[in-house]
Structure formats: structure tokens, C-alpha cells
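Enquirer: fold the stuff below for me.
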Amino acid sequence: MVEFKFSDPPLGNGTDEISSECQRQLLPIVNEIVRAAAAAGWNEKDVLLAMADVAWDLYEKRRGDL
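Expert: Modelled structure (predicted):
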């Protein structure tokens, strides 16, 4: 299991901080997924696009909950 460690959220409009922190924690995992898929013969760009689709779908589903 992967463990993420986030501190308190940034105050005000901290979208840059949020983006940087998420990228710092997620980039190694995303890179590992892409490497594993590429090793199995998958197209790296297709895998990245699929991951973006998954993230967008999660966003859309949560957006209705807010």
C-alpha cells in the first residue's frame, strides 16, 4: 500500500502549492505505472492519456457531490 503524507492545506488561493505537492507525491507512482505499461508493450502516451481520463472522471464525479 502506498502512503501519502500531506500537511495542512495552503491558505487562500494555494493552487500552485497544491499542484506542486500532488506532483511531488504522485510523479514517482505515475512514472512507475507508465514504465510497467511500456515494458508490457503499451504506448506511453496512451497510458498517460488514460490516466488523465481517470483523474478527470474522478473530478467530475466529486464535483457533483460538492
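
Enquirer: all contacts plus neighbour counts: C-alpha atoms, from now on.
Expert: OK.

Enquirer: ranges for the helices of the protein?
Expert: Per DSSP state H, the chain has helices spanning 15-39, 44-63. These are given in chain order.

Enquirer: okay if I get these as a markdown table plus distance to Glu3 and mean neighbour count?
Expert: Converted to a markdown table, the helices of the chain look like this (distance: least, Cα to Cα, whole Å; neighbours: other Cα atoms under 10 Å):
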| stretch | distance to Glu3 | mean neighbour count |
| --- | --- | --- |
| helix 15-39 | 10 | 13 |
| helix 44-63 | 19 | 12 |
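
Enquirer: any chance of these in JSON lines, with distance to Asp8 too?
Expert: Compiled in JSON lines, the helices of the chain are given as follows (distance: least, Cα to Cα, whole Å):
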{"stretch": "helix 15-39", "distance to Asp8": "10"}
{"stretch": "helix 44-63", "distance to Asp8": "21"}
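
Enquirer: for comparison, sequence B:
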Amino acid sequence: MMRFNFEGPPVGEGDMSAECQRQLLPLVREIVQAAVASGWNQDDVLLAFVELTWDLYEKRRGDL
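Expert: Alright, predicted model coming up:
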């Protein structure tokens, strides 16, 4: 089971997006590596992440 240990967001003038990406990168890499080890194509997995996150973003926008 994966554990998520996010640190709090940056305070003040911090780059929110860069900090979130920094914290997510190890998790995404681990998922992609596991998928590739199971026979998935790395490009397909990465593209699936893009599509999934865009769908989540669009659904959130619809909730506003």
C-alpha cells in the first residue's frame, strides 16, 4: 500500500505548482515503473496520467 506524506503548501510567495509537482513526482515515478514492469508501455501510462488528471480538473471546474 502506498502512503502519501504531503508537506503543507508553500507559505507566502512560494511556487504552489512547483512544490506540488515536486511532492507528486516520486509517486508518479513509482506508479509508472510498476506499470512498465508489468508490461505496459511507458508512453501509454504517462499519457493516461495526463488524460486522467485533465478529466479530474474538468470535473472540478464543473462543480464551481
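
Enquirer: closest one to Phe4 of the first structure among the helices of the first structure?
Expert: Nearest to Phe4 of the first structure among these is helix 15-39; the distance by Cα to Cα comes to 7.0 Å.

Enquirer: who touches that closest one?
Expert: 4, 6, 9-10, 43-44, 47-48 (Cα atoms under 8 Å, 6 or more residues apart in numbering).

Enquirer: okay if I get these as JSON lines plus distance to Gly64 of the first structure?
Expert: Listed next are the contacts of helix 15-39 of the first structure as JSON lines, based on distance: Cα to Cα, whole Å:
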{"residue": "Phe4", "distance to Gly64 of the first structure": "25"}
{"residue": "Phe6", "distance to Gly64 of the first structure": "24"}
{"residue": "Pro9", "distance to Gly64 of the first structure": "22"}
{"residue": "Pro10", "distance to Gly64 of the first structure": "24"}
{"residue": "Asn43", "distance to Gly64 of the first structure": "32"}
{"residue": "Glu44", "distance to Gly64 of the first structure": "31"}
{"residue": "Val47", "distance to Gly64 of the first structure": "26"}
{"residue": "Leu48", "distance to Gly64 of the first structure": "25"}
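
Enquirer: okay, among those, which ones form the most distant pair?
Expert: Looking across those, with Cα to Cα as the criterion, the two at the greatest separation are Pro10 and Asn43, at 36.2 Å.

Enquirer: just want the most central residue of the first structure.
Expert: Leu26 (5.4 Å; Cα atoms, centre = their mean).

Enquirer: residue in the second structure matching that residue?
Expert: Using TM-score structural alignment, the equivalent of Leu26 of the first structure in the second structure is Leu24.
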